[in-house]
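Student: This is the structure alone, sequence omitted:
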């Protein structure tokens, strides 16, 4: 009987033991290839977002992080990834983000890169839609939550107001995700206490090595590239990078794609997402508010990271489709106030490279749908991003980080009252 059971389960047990030994071993697996990095740079795959190995390798190569969310997936021919490939930009965009990624996810992802981004550059596309009154949804943060990146945070983050705030937010948003030693360690960080000896030994010698090896083994296996979209876009672009010609291409593509609806929205999106409920959506967004949100403090965590690592960062504030906003009642004054508030948070701390496109939402073929950049919108982004990304080194930067932006009082201040905010 025992022999039969062993014949059935023995190989499984042996394989499991071997895999466990492999994951806990000090052996490091192969470095991601150039092809893997190229595929990962546009994949927006969750395993890349939640991992470390591929991003670390990319930032040591000729890639600069372009951080955002769902807009990054709108890969028409004028998208920076396509333009960089066509016109052989020296440094290529590495897209970090997906629908549902917001500031706290990006902070965890960034801080886990360690020194790989020190003294370098990044681009951040700030979606106003992140800044809803309740901030990031717990289920979305949970989906992109990375125990690997959290283990780095627990081991390396020094006690500070930002560290305590980040730990509290992770605890609040991952009640069913983190447990045991990791959760207890987060509680210590949230209280400003050092990790216990048991916590340090477990995370450093068991938990983190296992997670690192999982990342090295599996993150390269499940990357869905966008080679077809890139190839399609490359065929459309002219051989020479001439702004007037590119604007004509963007206009032609946009006009064809948005024909047949009053909002200048891509036809497929309009027919599937808008038309069936169009009457119900009139005036539906009149009470939307992007001025009061915990997201402003989550966003501050990214700024704290950029400052600590002496990075030069370009921030892009995209618009909302103005015709759609008018129909749904979304307030342009509120959007302007959001822009004022986030710009104040940036500039008051020394982040002055801001491309504010808030008032461009009425431009033809600027938006692909209701909130996402399209053909001429991406072209305007390209005009700013390309020269910024021409060099990878940050140069001399100077920031003055204020912990006041982690406070509830800043989260709630209205955009037209920021000048009265006392730091």
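Tutor: All right, it came through fine. Because the structure is a prediction, the values reported are computed rather than measured.
Student: hey, let's count contacts and neighbours off CA atoms from now on
Tutor: Fine.
Student: show me where the stretch 101-250 of the chain has helices.
Tutor: Counting by DSSP state H, counting those that start in this stretch, the segments of the stretch 101-250 of the chain that form helices are 103-111, 138-144, 147-156, 161-173, 180-191, 197-202, 208-218, 227-236, 243-257.
Student: And the strands in the stretch 251-400 of the chain?
Tutor: Using DSSP state E, counting those that start in this stretch, the strands of the stretch 251-400 of the chain run over 312-317, 354-356.
Student: Out of those strands, indicate the one that is most buried.
Tutor: By mean neighbour count, with neighbours taken as mean count of other CA atoms under 10 Å, strand 312-317 ranks first of those at a mean of 21.
Student: Against which helices or strands is that strand packed?
Tutor: Taking 3 or more CA pairs under 8 Å, 6 or more residues apart in numbering; DSSP states H and E as contact, the helices and strands that strand 312-317 lies on are strand 121-125, strand 354-356, helix 375-388.
Student: 6 Å instead?
Tutor: strand 121-125, strand 354-356 (3 or more CA pairs under 6 Å, 6 or more residues apart in numbering; DSSP states H and E).
Student: So what's the residue count around residue 130?
Tutor: Using other CA atoms under 10 Å, residue 130 has 22 neighbouring residues.
Student: same question, residue 36
Tutor: Using other CA under 10 Å, residue 36 has 16 neighbouring residues.
Student: what does residue 205 give?
Tutor: Residue 205: 14 neighbours (other CA under 10 Å).
Student: How much space separates it from residue 26?
Tutor: In this view, residue 205 and residue 26 are 10 Å apart by CA to CA, to the nearest Å.
Student: who's in contact with residue 329?
Tutor: 283, 285, 286 (CA atoms under 6 Å, 6 or more residues apart in numbering).
Student: next, the one to line up against it:
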């Protein structure tokens, strides 16, 4: 009987044991490998978004300068003027490492940053702010578990020092992810309590295993975006770089690709996402409000992390498609009021590198769809970002104001432009 059982289950047990041994032997700090890194940098998959090993590997490569580009679904709009295509085609001194997913708002970005705090220290980054993040919590934060990995939570617990921002983030974690296995320790941090020696031992042990798993699976997470979408487009770019020529090419391409609708939206997006229910969307955004949201507090946690890491960051505020906004009734005055609130939160704390593109939504072929940059919009984006990353910048001098972590700021609606005196 024992022999029969072994013949049945023995191979399975051996296979499982072999996999476990292989995982435990995996190197969580692999050597630089440009082929792996350049593919991971543009993969835009949830797996790469969660992987600390791949991000640390690329951002630590001393021979190739990968710069973190934080954002959301705009990175997937890979037309011929996409920042990764331009950086590749014109052999820039940097390559964007795209960190974003649809719905990956500030809180998700903050936890991801906990994996790369060493790689952010005294470096540069680009951060695209999506105004669509700034809505009521009930409509968006349910997505956080999709973009969060246990390793990120463990890194946060290991990095935390009991600051106001640490306590705020721990409270938010418990609110949006109450059944997670780390909730107990997160609650301690939220309450201002010190983690015990046993807690810290668990964090260290769990993180060791998580990083081993990440290292083992990381080479399967890079997808083939580079070979299919980046390299072929980069090879077709006109040489040498010429802004006027590129703009003419972008406009010509966009005219062809937006021929089936009046909004200058990419044909495929309009056909798949809008056409069948276009009539129902008329006036559908007239009650949208981006001015009052807990997202402003979550965004502040991100700013605290950048300040702690002394990261020089360029923030980009994109527009919305003006023609589409008019059709759906999105209030332009409300939108600009939210932009002013974002800009005050940045500038008052010393985050002075801001590319405000929010008023450009009516420029020809600036947007690829309803809310994402494309063609001429990417070229304008590139002008700001390339200059920022390739010319010497003044060292940042941040002065963090923790009032921006309070609900009073989240719910504050200025009655007039620059009406922010109570938060100075």
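Tutor: Received it, and whenever you're ready, just let me know what you need. What you are looking at is a predicted structure, and each value in this text was computed from that prediction instead of being measured.
Student: sorry, back to before: just so I know, which of the helices and strands packed on strand 312-317 of structure 1 lies nearest residue 375 of structure 1?
Tutor: Closest approach to residue 375 of structure 1 among those is made by strand 121-125 (16.2 Å; CA to CA).
Student: So which bit of structure 2 is the closest one matched to?
Tutor: Per the alignment by TM-score structural alignment, strand 121-125 of structure 1 matches residues 124-128 in structure 2.
Student: Between the helices and strands packed on strand 312-317 of structure 1, which one is closest to residue 104 of structure 1.
Tutor: strand 121-125 (13.4 Å).
Student: quick one: which helix or strand includes residue 85 of structure 1?
Tutor: helix 80-86 (DSSP states H and E).
Student: okay, and that helix goes to which residues in structure 2?
Tutor: Against structure 2, helix 80-86 of structure 1 falls on residues 83-89 (TM-score structural alignment).
Student: Please point out which parts of the matching stretch sit buried.
Tutor: In terms of neighbour count (16 or more other CA atoms under 10 Å), stretch 83-89 of structure 2 has its buried residues at 83, 84, 85, 86, 87, 88, 89.
Student: Which of the residues you listed sits closest to residue 13 of structure 2?
Tutor: Checking the buried residues of stretch 83-89 of structure 2 against residue 13 of structure 2 by CA to CA gives residue 84 as the nearest, at 44.9 Å.
Student: and the gap between that closest one and residue 302 of structure 2?
Tutor: Distance, residue 84 of structure 2 to residue 302 of structure 2, using CA to CA: 24 Å.
Student: Skipping adjacent residues, who's closest to residue 79 of structure 1 in space?
Tutor: residue 378 (5.5 Å; CA to CA, 6 or more residues apart in numbering).
Student: Touching, that neighbour and residue 81? I think so.
Tutor: No. Between residue 378 of structure 1 and residue 81 there is no contact under CA atoms under 6 Å: 10.3 Å.
Student: What is the distance between the match of strand 121-125 of structure 1 and the centre of its chain?
Tutor: 9 Å (CA atoms, centre = their mean, to the nearest Å).
Student: Residue 97 of structure 2 is in what secondary structure piece?
Tutor: Secondary structure from DSSP H and E places residue 97 of structure 2 in strand 95-100.
Student: mean distance, that strand to its aligned residues in structure 1?
Tutor: Its aligned residues in structure 1 lie a mean 0.5 Å from strand 95-100 of structure 2 after superposition (mean CA distance after the TM-score superposition for structure 1).
Student: Remind me what that strand packs against, helices and strands.
Tutor: Looks like strand 95-100 of structure 2 contacts strand 66-71 (3+ CA pairs under 6 Å, 6+ apart).
Student: State the span of structure 1 onto which the strand it packs on is aligned.
Tutor: Residue span in structure 1 matched to strand 66-71 of structure 2, by TM-score structural alignment: 63-68.
Student: pull the longest helix from structure 1.
Tutor: helix 2-24 (DSSP state H).
Student: Excluding its own residues, what touches the next helix or strand after that helix? List them.
Tutor: Counting by DSSP H and E, the next helix or strand C-terminal to helix 2-24 of structure 1 is helix 34-43. Here helix 34-43 of structure 1 makes contact (CA under 6 Å, 6+ apart) with 94, 95, 224, 225.
Student: could you flag which of these are buried?
Tutor: Listed as buried from the contacts of helix 34-43 of structure 1 are 94, 95, 225; burial here means 16+ other CA under 10 Å.
Student: would CSV of the residues you listed with distance to residue 195 of structure 1 be doable?
Tutor: Listed next are those as CSV, based on distance: CA to CA, whole Å:
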residue, distance to residue 195 of structure 1
94, 34
95, 34
225, 40
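Student: Tell me the one of those nearest residue 183 of structure 1?
Tutor: residue 95 (29.8 Å).
Student: Can you find the partner of residue 161 of structure 1 in structure 2?
Tutor: Using TM-score structural alignment as the criterion, residue 161 of structure 1 maps onto residue 164 of structure 2.
Student: excluding its backbone neighbours, what's nearest its match?
Tutor: Residue 164 of structure 2 sits nearest to residue 402 (CA to CA, 6+ apart), 7.3 Å away.
Student: Could you check how many residues crowd around that neighbour?
Tutor: Per other CA under 10 Å, the neighbour tally for residue 402 of structure 2 reads 14.
Student: just residue 236 of structure 2 next, same as before
Tutor: Neighbour tally, residue 236 of structure 2, other CA under 10 Å: 11.
Student: Same check on the one 5 residues further on?
Tutor: By other CA under 10 Å, 12 other residues sit near residue 241 of structure 2.
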